[in-house]
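K.L.:
return atomic coordinates for the entry below.
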Amino acid sequence: MATRSTIMDTNSFRSEHADALSPEIRKLTDKRSKVLGESYRLFYRNPVHLVRGEGQYLWDAEGKKYLDVYNNVASIGHCHPAVIEAVNQQMKLLNTHTRYLHEGILDYTESLLETMPAEIDRAMYMCTGSEANDLAIRVARAWSGGTGIIVSQEAYHGTSELTSGVSPALGSGQPLAATTRLVLPPDAYRVAAEDLGEWFANEIQKQIDDMAAKGIKFAGFLADSIFSSDGVLPGPRGFLQKAVDVVHKNGGIFIADEVQPGFARTGDTFWGFARHGVIPDVVTTGKPMGNGIPVSGLLAKSDVLAAFSDQIPYFNTFGGNPVAMAAAQSVLKVIKEEQLQEHSRVVGAQLLAELTKLKDKYECVGDVRGAGLFIGFELVKDKQSKSPDKTLALDLIEALRNECVLTSVAGPYGNVLKLRPPMAFQVGDIDWLVGALDRSLAKLGH
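P.N.:
Presented below is the predicted three-dimensional model:
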């Protein structure tokens, strides 16, 4: 297993970059360092000062236009007018907590559950994915009577005490919980296995056995079904089924973290887990749910949730508030009306095909993989060794920034570009992205 990395810090502005900044940008970075905690990180050696967004585009303070190829928060596009209108209208009427009756939360829940397997029939609401995953871990422990949670090697599931303890992507400075176990990611590019699903299921069983040997009872497996922080690992479709079977056989539950692969992004299905034909016990979501309005959710099988909710009261002041529900409902409506799932499938396939041409052209492009508008672009020193080239990946995202294309890196080696644009991304944007990659790779001597 590779050493735990600090992927979240690799694409970061640092103090040694300050002398190269313009006076205006330097003034802002200096002010941040004086008034904000040092844990905050800025992207890029030359940070971008953004002031406006629309669809898949962003503009900086000088009026320069950028193509956003990273942001799944504004999943249906920056400043979508339907969300703006829904939030504005609800703000004029009421915004309060969930201890009063309100149709908004009920109507939205019915709409959301319609997208789920029938077995998943209950919902609870929070503001962030961290809160949703925190509650999911508590539900898993209540259901199983155990404490042990398994996640993938470079997983990211949140920033609360519980979720940071199962988020190795936060780096070696953040200790994992003693009850957390890591499994190697199901990387079809690097794992030599005839049956990736069987291999991955065996890896999970090994960690369950290790827990048992140390007196830790297994509670659940928590995973993002496209393994985005592990470098975007989409397939093959269906390989997760055997792993979920192992989880259930050992008395645990499967928690599908859909913050990144959910809400039509992967194209094939509305939810990432559905690509694998599995039915989770608990589903969590967040960022794309409100298109920028803080809202998250936990959906679950009623009997699994009952183990927690029948015993322990849960209240979240802002979770499920009418304004958040109005935003979330408008997102669902837009996905349906604009056929964004099919759009993601079709445009994503075209983008993947064009990116694959760069793989054929450049020795340093080891693998291109993805589902819908969620693609991993892996940089290596050469195709034969598959040796990760983190330095090139970091130089490449800086070169792309100069081409006004915004993205970042992922994976245990920090060598995979995570290409995850708002679903407003169009066929006409493919040339901008692929052309920028082509020119940047050529300039970098690859």
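
K.L.:
alpha carbons only for contacts and neighbour counts from here, please
P.N.:
OK.

K.L.:
can I assume residue 390 is in contact with residue 379?
P.N.:
Yes - Residue 390 is in contact with residue 379 according to CA atoms under 8 Å; the separation is 7.3 Å.

K.L.:
these two: who's more crowded?
P.N.:
Higher neighbour count among residue 390 and residue 379: residue 379, with 30 against 22, using other CA atoms under 10 Å.

K.L.:
so the more buried one, which of the three states?
P.N.:
For residue 379, the secondary-structure state derived from DSSP: H, G, I helix; E, B strand; the rest coil is strand.

K.L.:
what's the neighbour count on the residue nearest to it when sequence neighbours are not counted?
P.N.:
With CA to CA, 6 or more residues apart in numbering as the measure, residue 365 is the residue that lies nearest to residue 379, at 4.8 Å, once sequence neighbours are left out. Residue crowding around residue 365 was assessed by other CA under 10 Å; the count is 25.

K.L.:
buried ones in the helix or strand where residue 324 lies?
P.N.:
Secondary-structure element containing residue 324, defined by DSSP states H and E: helix 322-337. Residues 322-332, 334-335 are the ones in helix 322-337 that count as buried (16 or more other CA atoms under 10 Å).

K.L.:
on contacts alone, who are the packing partners of that helix?
P.N.:
Using 3 or more CA pairs under 8 Å, 6 or more residues apart in numbering; DSSP states H and E as the contact criterion, the neighbours of helix 322-337 among helices and strands are helix 81-91, helix 103-113.

K.L.:
so after the longest helix seen in the chain, what's the next helix or strand?
P.N.:
Ordering each helix of the chain by length in residues (DSSP state H) puts helix 340-361 first. Where DSSP H and E defines the elements, the next helix or strand beyond helix 340-361 is strand 365-370.

K.L.:
for that following strand, packing partners?
P.N.:
helix 340-361, strand 375-379.

K.L.:
also this sequence, please, to line up against the first:
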Amino acid sequence: MSRSVCVVGVGMVPFTKPSKTDPYDVMGAAAARKALDDAGVDFAEVEQAYVGYVYGDSTSGQASLYGIGLTGIPVVNVNNNCATGSTALFLARQTVESGAADCVLALGFEQMSPGALGVGFTDRPSPLARFDETVDARRGPEPDSPLAPRYFGNAGLEHMERYGTAPETFAQIAVKARRHAANNPYAVFRDSVTVEEVMASPPIYGPLTRLQCCPPTCGAAAAVICSEDFARRHGLDTTVRIAAQAMTTDFETTFDPTDMRRLVGYDLTAAAATAVYEAASVSPDDIDVAELHDCFTTNELITYEGLQFTPEGTAEKFVLDGQNTYGGRIVTNPSGGLLSKGHPLGATGLAQCSELIWQLRDTADARQVDGARLALQHNLGLGGACVVTLYERAG
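P.N.:
Here you go, the predicted structure:
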């Protein structure tokens, strides 16, 4: 990296069910204002903005910023499926690192509808058509199966078939998510659940039950990204910097019909994580806390291995030994993750960022991971994109 890049401010609004949401522009403006206030930066000092959302009309990003100022800056709208928020962060970081700007806003929001995700346009080729063809080749056509649960459920089945992973192990991840979310005022689902309750919830696909699938939610989150020089000149908080960041998209192996884990981003995750570790000269063993993309319990378990937190085939033991929570090797999703905090697609990556900045500032209250100095963020979108970001506490 050519210039040191700091995250000087973050903010988010509590995530809500679609029936209780504010409009996207209200949520977006509120999250942006919180991030600016947290940074101590006036919007007039922001030189560019990258705004992410998946379900919205073009230039919704501009509309979301009208509520905090009309300054004429470039506003770039971003859509990269579930990796949208971290893609906005990736672009903001690149802009500051390159010297094109000194202070940039990354914002993500989503105003979602109830129910499972579907295809937005039925009169043109689906960007996920090749994904459907690959899973059909592995499992046979299932036209009535829900889209995302079919992909991630089959990835879980793949792990079960290869390594003997028990369905109850995936359920343990949902239990852990709720336990962590109990201490997060921004999370939608904060009540505890048991493995038995998770397993008894309505079946969705393969090993997945309803309580193992992230809920459709609405929300917004934002971050202010600055060069370290700018931050110091303006007396801003330089506690946390982005030590390394990598973004990947699909490889030929993504569409290997013999391994459904690859279809849901295993190779994207592994490549991005390896690039980040090498760029920052760190090991996975050095990471203290992580926010990873647990859209389904199956994906969290697979991602432990993709991020190299545990060797391939050992994720079940990693879970059963409690290595994924407080007192274990690495605290994963202290926020409760997508499973409990909720998953407003465009906001998720920046909500993960917010949680990790609070962790590294030692301001995460009851969720605090003691002594956290290195934090890893993993955000995945099918179609496909994966962004892995490493944050480092100064000093």
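
K.L.:
tm score of chain vs chain?
P.N.:
These two chains, once laid on top of each other, score a TM-score of 0.26 by TM-score structural alignment, normalised by the length of the second structure; 173 aligned residues with a CA RMSD of 7.1 Å.

K.L.:
which parts of the stretch 1-150 of the first structure are strands?
P.N.:
For the stretch 1-150 of the first structure, the strands identified by DSSP state E, counting those that start in this stretch occupy 50-54, 57-60, 65-68, 120-126, 148-152, in order along the chain.

K.L.:
okay, buried residues for the helix or strand where residue 197 of the first structure lies please.
P.N.:
Taking DSSP H and E as the definition, residue 197 of the first structure sits inside helix 196-213. By neighbour count on 16+ other CA under 10 Å, the buried set for helix 196-213 of the first structure is 196-205, 207-208, 211.

K.L.:
so can I have JSON lines of the residues you listed showing distance to residue 298 of the first structure?
P.N.:
Putting the buried residues of helix 196-213 of the first structure into JSON lines (distance: CA to CA, whole Å) gives the following:
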{"residue": "196", "distance to residue 298 of the first structure": "29"}
{"residue": "197", "distance to residue 298 of the first structure": "26"}
{"residue": "198", "distance to residue 298 of the first structure": "29"}
{"residue": "199", "distance to residue 298 of the first structure": "29"}
{"residue": "200", "distance to residue 298 of the first structure": "26"}
{"residue": "201", "distance to residue 298 of the first structure": "25"}
{"residue": "202", "distance to residue 298 of the first structure": "28"}
{"residue": "203", "distance to residue 298 of the first structure": "27"}
{"residue": "204", "distance to residue 298 of the first structure": "24"}
{"residue": "205", "distance to residue 298 of the first structure": "26"}
{"residue": "207", "distance to residue 298 of the first structure": "26"}
{"residue": "208", "distance to residue 298 of the first structure": "25"}
{"residue": "211", "distance to residue 298 of the first structure": "26"}
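
K.L.:
ok, of these, which one's closest to residue 151 of the first structure?
P.N.:
Proximity of those to residue 151 of the first structure (CA to CA) peaks at residue 204, which lies at 9.1 Å.

K.L.:
you'd agree that closest one is up against residue 183?
P.N.:
Yes - applying CA under 8 Å, one finds residue 204 of the first structure in contact with residue 183, separated by 6.4 Å.

K.L.:
overlap in contacts of these two?
P.N.:
Contact with both residue 204 of the first structure and residue 183 is made by residues residue 150, according to CA atoms under 8 Å, 6 or more residues apart in numbering.

K.L.:
count of neighbours near residue 204 of the second structure?
P.N.:
Burial of residue 204 of the second structure, expressed as a neighbour count using other CA under 10 Å, amounts to 17.

K.L.:
what helix or strand does it sit in?
P.N.:
strand 203-205.

K.L.:
now for that strand, which elements pack on it?
P.N.:
helix 147-163.

K.L.:
okay, the angle between the very next helix or strand once past the helix it packs on and helix 147-163?
P.N.:
If you walk from helix 147-163 of the second structure toward the C-terminus, the next helix or strand you reach (DSSP H and E) is helix 167-181. When axes from the mean of the first three to the mean of the last three CA atoms, to 10 degrees is applied, the directions of helix 167-181 of the second structure and helix 147-163 differ by 120 degrees.

K.L.:
the following helix or strand past helix 167-181 of the second structure: which residues count as buried?
P.N.:
Read in the C-terminal direction, the helix or strand following helix 167-181 of the second structure is helix 195-200, with elements assigned using DSSP H and E. Judged by neighbour count (16+ other CA under 10 Å), helix 195-200 of the second structure contains these buried residues: 195, 198-199.
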